[in-house]
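> Need a 3D model of the following:
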Amino acid sequence: MSFSEEVKQELIGKLPSSRHCQLSAAAALLHHCGLVQEIEGEPVLYLRTDRREQAQKLFTILRKTLRIERDFSREEEKLRVRGRIYFRAGIASQDMRRILTALEETRDSTGAEPAAFNGKICCKRTYLRETFLCIGSVSDPKKGYHLEFDCASEEQTFFLRKLMESFDIHAKTLKRKRYQVVYIKEGEEIAALLNVMEAHVSLMAFENMRIYRDMRNAVNRKVNCEAANISKTARTAAIQVEKIRQLEERGRLKSLEEGLREAAEAR
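As a prediction, this is how the structure comes out:
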């Protein structure tokens, strides 16, 4: 299992207890993993995920917040959109309307992304956590530092950057094919985001690897510096020996002052 998968496995198990955080979690999962299509005049929800636990988590949240007593079925119809697999959620049409209404209530005035969660830090943490589950990834810290979110629009990138900045985490953006990517390459800020998302086990593993890499780099720098100094000393000594040999061949070595001559002979 990759480090990114380990982080996600840890985050899947975190279920918010308060209703406002549950709504934030549902909003993130539906915004970034959900797809609603109309079939025979009725709205049908699809969820993009390869983890049954993530689908079950969304259902649990919907059951707690909206009292929807339907489950997800991995055996039902699948839908492929732009190379991605979406699994159909077994939710009745009347319940789907309640979900869509609740989802609209979480959006801001532009309709683009969730509102500012009434300034609640816990809801911001929850939204970032569930968003990472849907569209996030992080590289193995043994190989390098890189965390990213593959967003579908510039509005999503703006919102995510603004959300992370509220925790003093500064991300950058780039365009990659059809995605707008929000990314972080500094180890300290990746660690901060893991802490914000409450991936504490993964954070410890990440920090341990950071310490190991920092120590290894420090040792390598010291060894390289010492090797360079030894090489420089050897080159200088070789030049001095050659000069002394030239003085000796010309018979000028004995004309040097006594202390200097003794040093030259010793060399």
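> Going by C-alpha atoms from here, please, whenever you check contacts or count neighbours.
Noted.
> Tell me the first helix or strand C-terminal of the longest helix along the chain.
What stands out as the longest helix in the chain, according to DSSP state H, is helix 200-249. Where DSSP states H and E defines the elements, the next helix or strand beyond helix 200-249 is helix 258-266.
> Contacts for that following helix, please.
Residues outside helix 258-266 that contact it (Cα atoms under 8 Å, 6 or more residues apart in numbering): 244, 253, 254.
> Can you flag the buried ones in those?
By neighbour count, with 16 or more other Cα atoms under 10 Å, those hold 244, 253 as buried.
> Dump the contacts of helix 258-266 to TSV, plus distance to residue 148.
As requested, those are exported to TSV (distance: Cα to Cα, whole Å):
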residue	distance to residue 148
244	63
253	69
254	73
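> From the chain's centroid, how far away is the longest helix of the chain?
Distance of helix 200-249 from the chain centroid (Cα atoms, centre = their mean, to the nearest Å) equals 33 Å.
> and if you look at stretch 186-203?
For stretch 186-203 - counting by Cα atoms, centre = their mean - the centre lies 8 Å from the chain centre.
> And stretch 65-78, by the same measure?
With Cα atoms, centre = their mean as the basis, stretch 65-78 stands 30 Å off its chain's centre.
> same deal with stretch 37-55?
With Cα atoms, centre = their mean, you get 26 Å for stretch 37-55.
> Where do the strands of the chain begin and end?
34-39, 42-47, 78-81, 84-88, 136-138, 147-151, 172-176, 179-184 (DSSP state E).
> counting contacts, what elements does the fourth one pack onto?
Meaning strand 84-88. strand 42-47, strand 78-81 (3 or more Cα pairs under 8 Å, 6 or more residues apart in numbering; DSSP states H and E).
> one more, for comparison:
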Amino acid sequence: MSFAHRIKSEICSNRPFRQRRQRAMACGLLSFGGRFDRDAISIHTEHRKVARLYADSITDLVGISGSITVQEIRRGDRRSIFAVKVDSSADRAAVLLAFGRDADLEVWPVPDSPDEIPAFLSGAFLACGGISDPEKSYHLEFATQRKELCALLEQLLAGQIAAPKATVRRNDYLLYYKESEQIEDLLTLIGAPRSALELMEVKIVKDLRNKVNRATNCETANITRTVNTAVEQIEDIRLIEQSGGIGMLPEELQELARLRLSGADLSLRQLGEQLSPPISRSGVNHRLKRISEFAENLRAKGPQTE
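All right, here's what the predicted structure looks like:
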């Protein structure tokens, strides 16, 4: 079951939330569903509970049921589509009247008070909302083919959460959020607090995982640099051995050169502790640089012929 499917299930099952503002939620469902005019009142959804809620809302609020049909359309291996429609023209007229659609169909039902906005937005999300899997990305969107409805929804969202981003995709007007905090706030607002908490938990785990990965990558990079540096130092010392022996080096460098040859994995601090007398890490680093410079001078002179 997808994250979006779980959210819509939670909203449909949140009886205290939807019963307090049943009409406002139904307004959102009807307005942002498929059709809401004299010729058709219908919705197509992949969610069985959304389809049932759509039909029940009309029955409860308008008092009709005989001409409401709910049909499951199977699509092979894919998820079924549930189609709900009001068949009778007289019943469609009753629904339009009950929800305040005027005779010219220019007015859409809107929340009667600020307290009803969350339920209206909840119905809009059930009808046309979608959300990505938070394990992959943070993205919640509303999609409608009606420009005037998109403008209304944008205004309501901006007043409740924050102004959403807007774009057009094919024939749809889209409003969307990509900030996890805004998505969490919206899910809580529209009656899906458990899903909001789930998103928060996913975000926390992802943040911790990213921190661990960054620390691991940093540690790996440091180890790689240390190993590469030690390999270069050993190559320098072996060149010195082959060119005349470690005894060619100044006396204070000879012990360190032998230690490095026998302890390729030793850190600068560990090398310094094993010297007699011990010296600091910076002192070891300085002496190794002198050994490197000595080797570079040998390379610059090239092979010596007798």
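> re earlier: so the longest helix of structure 1 matches what in structure 2?
Counting by TM-score structural alignment, helix 200-249 of structure 1 pairs with residues 193-242 of structure 2.
> That stretch against structure 1, how far on average?
On superposition with structure 1, the mean distance recorded for stretch 193-242 of structure 2 (mean Cα distance after the TM-score superposition for structure 1) is 1.7 Å.
> Contact partners for residue 238 of structure 1?
Not one residue lies near residue 238 of structure 1 by Cα under 8 Å, 6+ apart.
> and what of residue 74 of structure 1?
Contacts of residue 74 of structure 1 by Cα under 8 Å, 6+ apart are 52, 87, 88.
> and it, what pairs with it in structure 2?
In structure 2, residue 74 of structure 1 lines up with residue 70, judged by TM-score structural alignment.
> try residue 186 of structure 1
So, by TM-score structural alignment, residue 186 of structure 1 is matched to residue 179.
> from what I can see that match touches residue 138, true?
Yes - contact criterion Cα atoms under 8 Å: residue 179 of structure 2 and residue 138 qualify, at 6.5 Å.
> the more surrounded of those two?
residue 138 (18 against 13; other Cα atoms under 10 Å).
> residue contacts, the residue nearest the centre of structure 1?
The residue lying closest to the centre of structure 1 (Cα atoms, centre = their mean) is residue 147, at 2.4 Å. Contacts of residue 147 of structure 1 were listed using Cα under 8 Å, 6+ apart, and they are 136, 137, 138, 139, 183, 184, 185, 190.
> ok, and the closest non-adjacent residue to the fifth one?
Closest residue to residue 183 of structure 1 apart from its sequence neighbours, by Cα to Cα, 6 or more residues apart in numbering: residue 148 at 4.1 Å.
> how many other residues sit next to the one you found?
By the criterion of other Cα under 10 Å, residue 148 of structure 1 has 20 neighbours.
> Aligned to it, what sits in structure 2?
Aligned partner of residue 148 of structure 1 by TM-score structural alignment: residue 141.
> ok, its match touching residue 124?
No - contact criterion Cα under 8 Å: residue 141 of structure 2 and residue 124 do not qualify, at 10.7 Å.
> Give the burial count for residue 237 of structure 1, as a bare number.
There are 13 residues near residue 237 of structure 1, going by other Cα under 10 Å.
> I'd like the distance from it to residue 266 of structure 1, if you could.
12 Å (Cα to Cα, to the nearest Å).
> cool, and residue 205 of structure 1?
56 Å.
> if you count what's nearby, which of the two comes out ahead?
In terms of neighbours (other Cα under 10 Å), residue 205 is the more surrounded of residue 205 of structure 1 and residue 266; the figures are 12 against 7.
> so who does residue 180 of structure 2 touch?
Counted by Cα under 8 Å, 6+ apart, residue 180 of structure 2 has contacts 138, 139, 199.
> And the nearest residue to the second one once chain neighbours are set aside, how close does it get to residue 137 of structure 2?
Distances taken as Cα to Cα, 6+ apart place residue 178 nearest to residue 139 of structure 2, at 4.7 Å, with adjacent residues excluded. Residue 178 of structure 2 sits 8 Å away from residue 137 of structure 2, going by Cα to Cα.
> Kindly report the same for residue 154 of structure 2.
Noted for residue 154 of structure 2: a distance of 22 Å to residue 137 of structure 2, by Cα to Cα.
> So for the two, which residue has more residues nearby?
Taking residue 154 of structure 2 and residue 137 together and counting by other Cα under 10 Å, residue 154 has the greater number of neighbours (20 against 13).
> tell me the contacts of the aligned partner of that one in structure 1?
Correspondence of residue 154 of structure 2 to structure 1, assessed by TM-score structural alignment: residue 161. Contact partners of residue 161 of structure 1, counting by Cα under 8 Å, 6+ apart, are 170, 171, 172, 182.
> Per the alignment, the third one pairs with which residue of structure 2?
Spelled out, that is residue 172 of structure 1. Match for residue 172 of structure 1 (TM-score structural alignment): residue 165.
> thought that match was touching residue 179?
No - applying Cα under 8 Å as the test, residue 165 of structure 2 and residue 179 come out as separate, 10.6 Å apart.
> Now for these two: what residues contact both?
With the criterion set as Cα under 8 Å, 6+ apart, the contacts of residue 165 of structure 2 and residue 179 do not overlap.
> so which of the contacts of residue 161 of structure 1 persist in structure 2?
Among the contacts of residue 161 of structure 1, the contacts conserved in structure 2 (both residues aligned by TM-score structural alignment, their matches' Cα atoms under 8 Å) are 170, 171, 182.
> Same list (those) but as TSV, adding neighbour count and distance to residue 81 of structure 1.
As requested, these are arranged in TSV below (neighbours: other Cα atoms under 10 Å; distance: Cα to Cα, whole Å):
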residue	neighbour count	distance to residue 81 of structure 1
170	17	32
171	21	28
182	23	22
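> of those residues, closest to residue 127 of structure 1?
residue 182 (15.3 Å; Cα to Cα).
> what's that closest one in contact with, if anything?
Counting by Cα under 8 Å, 6+ apart, residue 182 of structure 1 makes contact with 148, 149, 150, 151, 157, 160, 161, 171, 172, 173, 174.
> Show the buried residues in those.
Here, 16+ other Cα under 10 Å leaves 148, 149, 150, 151, 157, 160, 161, 171, 173 buried among the contacts of residue 182 of structure 1.
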